[in-house]
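> with the sequence up front, the predicted model follows.
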Amino acid sequence: MNTATVEHREIRVASACQIEDRLNSAVEDLQAIATRTRTHGILVTRLNPGHYRVSLSDQVPFGLTREHTH
């Protein structure tokens, strides 16, 4: 999947109990940015165990969040 990204957050967690809170926080941050332009959705990519990237993406319609495994 080739994706152009504008803004992103890198998330690294040491335990599974941290994943949901950290990802939700990153998604909320990027939702605020996406709302201003209304041109990008949010793509969550698992890069490795405990390592994620949450990005604004022009490949995801505004208002949607999609997951992708790298």
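That came through fine. Residues are numbered from 1 along each chain as shown.
> use CA for all of it now, contacts and neighbours both
Fine.
> for this protein, just list every one of the helices.
16-37 (DSSP state H).
> before we go on, here's another structure to hold up against the first:
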Amino acid sequence: MTTATMERASADSSPADAPVLRSIDLEFSTAGDVHTGLEEAVAELIEVAAQDASCGILVTKLHPGRYTVALDESVPFGETYEAIAA
């Protein structure tokens, strides 16, 4: 089973000049689902990042089968970095 949760600030609650924070939390029960699930999440956030070209994407492995894919200002626009949570 694969579960995904998308978190985002709503347009109504954020000032026009405030950055929209976006992340996708993913949990996979089989190794075969990881690659496809991460590719889909990154593709979703690429569309968001392209709107203002101010950040890249950080994929963080939290523990086996659990990942977060998020827009991250420390990652240059157009790049995707990977990290493992300590």
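Nice, I can see it. Keep in mind that this is a model prediction, so the values were computed, not measured.
> ok, the counterpart of residue 57 of structure 2 in structure 1 - contacts?
Aligned counterpart of residue 57 of structure 2 in structure 1: residue 42 (TM-score structural alignment). Contacts here follow C-alpha atoms under 8 Å, 6 or more residues apart in numbering; on that basis residue 42 of structure 1 touches 27, 30-31, 54-57, 60, 62-66.
> filter those residues down to just the buried residues.
When the contacts of residue 42 of structure 1 are checked for burial by 16 or more other C-alpha atoms under 10 Å, the buried set is 27, 30-31, 54-57, 60, 62, 65.
> which residues does stretch 61-70 of structure 1 contact?
34, 38-48, 60.
> repeat that for 6 Å
For stretch 61-70 of structure 1, the external contacting residues (C-alpha atoms under 6 Å, 6 or more residues apart in numbering) are 38-47.
> and residue 44 of structure 2, what pairs with it in structure 1?
Checking TM-score structural alignment: residue 44 of structure 2 goes with residue 29.
> any idea which residue sits dead centre in structure 1?
residue 54 (2.1 Å; C-alpha atoms, centre = their mean).
> right, and that residue touches residue 8 too?
Yes. Under the criterion of C-alpha atoms under 6 Å, residue 54 of structure 1 makes contact with residue 8 at 5.4 Å.
> returning to that earlier point: quick one: which of the contacts of stretch 61-70 of structure 1 sit in strands?
41-47 (DSSP state E).
> compare these and tell me which has the most neighbours.
residue 42 (28 neighbours; other C-alpha atoms under 10 Å).
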